[in-house]
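Asker: need coordinates for the below:
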Amino acid sequence: MTAKPAGPPADLVRELYLAGPDPHGFRPSTDLTTLQEAAHKVLPPSAYGYVSGDAGTGATRRANREAFDRWRIVPRMLRGITRRDLSVTLFGSRLTVPVLLAPVAAQTVVHPEGELAAVRGAADAGVPFVLSSFSSHSMEEVAAVAGEQPRWFQLYWPSEPTVAESLVRRAEASGYSALVLTVDSPSFGYRPVDLDHGYLPFLHGLGLANFTTDPAFRAGLPPDADESAVIAHWVTLSTNPALTWDGLAWLRELTNLPILLKGILHPDDARLALAQGMDGVIVSNHGGRQLDGTMATLDCLPAVRAAVGPAVPVLMDSGVRTGSDVIKALALGADAVLLGRPYQYGLALDGRSGVRHVLRCLLAELDLALTLSGCGSVRDITGDLLAPAGLLTASRGDA
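Answerer: This is a model prediction of the structure:
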């Protein structure tokens, strides 16, 4: 049975109250910050470590959360807010909410249905999604169950141009409306938990579906190639550490889809992205999974926004956990945010329903945060809504 799409945001909190305890004795917490611990109890250690693990000491992940805590919302009163509008427009398309599902690889690590369940849960909640190149189901399979919900395709640029072109052409043909080129992963980060477990899902054949179904990739294999040969072939071309800024011209000429660079932290890199014809950037440090000791994403966001100007789409991820976090990110310059680990924990706990639950909770809290901040629309969110923790600057007049 197909779940009904989410109603107006104001209905979400009411529905959460009315839902009450699950008749089967299970209902994920509405506090999304507790889901990691719950997922830990149901996942094998290697799977949990892969999803939750950080680079190095975890300093980058901790910095991502601490950055949100350094800002406080200063709500305005008596604004007469009776209706809220959470919609945003990106690349000419209206999205009903300023939240997308971040690309996460090999989702069958946490649930047998993987990306298929995640995408269905996102569609139930009215949230667009970004599919990873390293997904456990092919982009065509995912598109077939996604319905009309907007979808983007995240590209890890293979070192073999024919494979890169084939992936892009397939994404175009499957209805993906933007490309997200991740540039902060020329190699995997140093992740002690995965190293201690000796576990990387790709080396077990998970997360390779877009490659094993790709004719250009298969052309480099003998017809009788077994799984070990397929994995070895994937290892040789799955990423492209030799890629430079000049190489982006080829991708820009290849497709008319909007292209966003994901993994941008430095404002000069944001400027270079625009100079190479990119259409937007995603400020991200990969959730702390790549380089230990990196600046927090939220701390980098204002400078990136200033570098590209007000008209260029700027998104951010890494550390978003609550509706108030979304408000803070938008106030500091983001047009929308991407949500990563929390929906993976929901997927681990209850599949499609778990993803839907996570997103409904986030959107319900966002709607309330918008109301309680004195904003009728996400377009009303400006930097004036925030102050550094412990400091409220003098009023600059009524808004």
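Asker: use CA for all of it now, contacts and neighbours both
Answerer: Noted.
Asker: mind listing the strands for the stretch 101-250 of the chain?
Answerer: For the stretch 101-250 of the chain, strands defined by DSSP state E, counting those that start in this stretch occupy the ranges 129-131, 151-155, 179-182.
Asker: next, format these as CSV and append distance to Ala39 and mean neighbour count.
Answerer: As requested, those are exported to CSV (distance: least, C-alpha to C-alpha, whole Å; neighbours: other C-alpha atoms under 10 Å):
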stretch, distance to Ala39, mean neighbour count
strand 129-131, 22, 25
strand 151-155, 25, 26
strand 179-182, 27, 24
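Asker: how about the ones you listed in TSV, adding distance to Lys41?
Answerer: What follows is the strands of the stretch 101-250 of the chain, written out as TSV (distance: least, C-alpha to C-alpha, whole Å):
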stretch	distance to Lys41
strand 129-131	27
strand 151-155	30
strand 179-182	31
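Asker: and Ala311, which of those is closest to it?
Answerer: Among these, strand 179-182 comes nearest to Ala311, with 18.3 Å by C-alpha to C-alpha.
Asker: and that closest one, what other elements does it pack with?
Answerer: Where contact means 3 or more C-alpha pairs under 8 Å, 6 or more residues apart in numbering; DSSP states H and E, strand 179-182 is packed against strand 151-155, strand 259-264.
Asker: this one as well, want them side by side:
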Amino acid sequence: MTEDARWLSGLEEQARARLSAPVFEYLAQGAREGRTAARSVDTWSSVELHPHVLRDVTDVELGTDLLGTRVGVPWGVAPTTLQRAVHPDGELAMARATAEAGGVMVVSSNAGTPFSLIGDTGVHWWLQAYLPADRTLAVPMLDRAVAAGASAMVLTVDTPVVGTKYPAGDVVWDVVDPALLRVNFDVGHDGQPGSDKALDLGPHDLDWLAEHTGLPVVVKGVLRPDDAVRCVQAGARAVWVSNHGGRQLDRAVATATVLRHVIAAVGKQAQVYVDGGLRSGLDVVAALSLGADAVFLGRLPLYALTDGEPGVARMHREVGLQVVETMRLSGCRTPADLAALSAPSAPNRL
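Answerer: Below you'll find the model as predicted:
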């Protein structure tokens, strides 16, 4: 039992042992000195829970509503690149296991698997998108996602440029097969003028994305309450608190530190999601106790993907077991009940 309980915490070392050094470094590294990446993990363990007692926890329900759709669990898979470099089945293995778990999978626009094949798995999925300087160049990729069944657009707003990394050896882009990513773009897309990431993203882009796709827009990469309010005013259906896993601006604040402030600013106007450094079911509960509507896991599913679909399926099961146990020990029966664990009279200390 002890070995099983610690399986999630051993996934990173499993991935280190199985993957080539450049691929593992790409998955694990943060920007520059990696301060934000490291702090993002540590901060979740500082969230203190205030459990209820004398509550009936015979039946625990994990389902929740995200963007008007009922999903089976309050955690999902965040968008990540190079999944097919981790395992040949890549996004398909991730999608099948996540569909079985009842979670949402957010698919990177850089995915190495056609959107149509991901949609065929039956997973509930959203598309993560970067917008190029010439917005029209994104249209074919967006249209493919809509045709394949994407049910939301996740606009990443914290990457006007790619944050500097300090590689220890070979850079992954020099050794990985280009066929393992960006297969949903038109041939020659990256060589066209205006294909670089937009430096002028603004509230108008939310309107454009929603109108073109007809789908709700989630804004990912928000760390400030005032920015969250601007997103909601511009029509965002949800705000995603994220520091990009510490991969963009080093020394950016940890998401656990700012989550509650963003939620307070948004109120009931939009849902709030979070990622960044979550590595266990206890971390998921911590985020939900701070008021998040959903939690997205990035590196943890990637590390589990080294075992293909069975590995990701087990990751979901282990997270679920930890969440259910923690909910019962906290006197909670639903994800919504968990918010009561951070009552204003007894705030979590970070």
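Asker: out of the helices and strands packed on strand 179-182 of the first structure, flag the one nearest Glu227 of the first structure.
Answerer: Per C-alpha to C-alpha, nearest to Glu227 of the first structure of these: strand 151-155, 22.8 Å.
Asker: how about the closest one, aligned to which bit of the second structure?
Answerer: Residues 125-129 of the second structure are matched to strand 151-155 of the first structure when aligned by TM-score structural alignment.
Asker: likewise stretch 264-271 of the first structure?
Answerer: The aligned range for stretch 264-271 of the first structure is 222-229, by TM-score structural alignment.
Asker: ok, stretch 286-301 of the first structure next?
Answerer: The alignment of stretch 286-301 of the first structure onto the second structure (TM-score structural alignment) covers residues 244-259.
Asker: what about the matching stretch, start to end distance?
Answerer: 14 Å (C-alpha to C-alpha, to the nearest Å).
Asker: roughly how far is it from the heart of the chain?
Answerer: Distance of stretch 244-259 of the second structure from the chain centroid (C-alpha atoms, centre = their mean, to the nearest Å) equals 13 Å.
Asker: contacts for that stretch, please.
Answerer: With contact meaning C-alpha atoms under 8 Å, 6 or more residues apart in numbering, stretch 244-259 of the second structure is reached by 29-40, 43-44, 158-159, 162-165, 221, 223-224, 241-243, 274-277, 287, 290-292, 298, 350.
Asker: for the first structure, which helix is longest?
Answerer: With secondary structure taken from DSSP state H, the first structure has its longest helix at helix 341-373.
Asker: and the match of strand 151-155 of the first structure, how far from the first structure on average?
Answerer: For stretch 125-129 of the second structure, the mean deviation from the first structure after alignment is 0.9 Å (mean C-alpha distance after the TM-score superposition for the first structure).
Asker: what sits up against that stretch?
Answerer: Against stretch 125-129 of the second structure from outside (C-alpha under 8 Å, 6+ apart): 79, 104-109, 119, 145, 149-156.
Asker: same question for stretch 221-230 of the second structure.
Answerer: The contact list for stretch 221-230 of the second structure (C-alpha under 8 Å, 6+ apart) reads 156-158, 203, 239-244, 253, 255, 258-259, 261-266.
Asker: restricted to buried residues, select these in PyMOL.
Answerer: Only the buried entries of the contacts of stretch 221-230 of the second structure go into this PyMOL selection, using 16 or more other C-alpha atoms under 10 Å:
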select buried, resi 156+157+158+239+240+241+242+243+244+253+255+258+259+261+262+263+266
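Asker: inside strands: which ones of the contacts of stretch 221-230 of the second structure?
Answerer: Thr156, Val239, Trp240, Val241 (DSSP state E).
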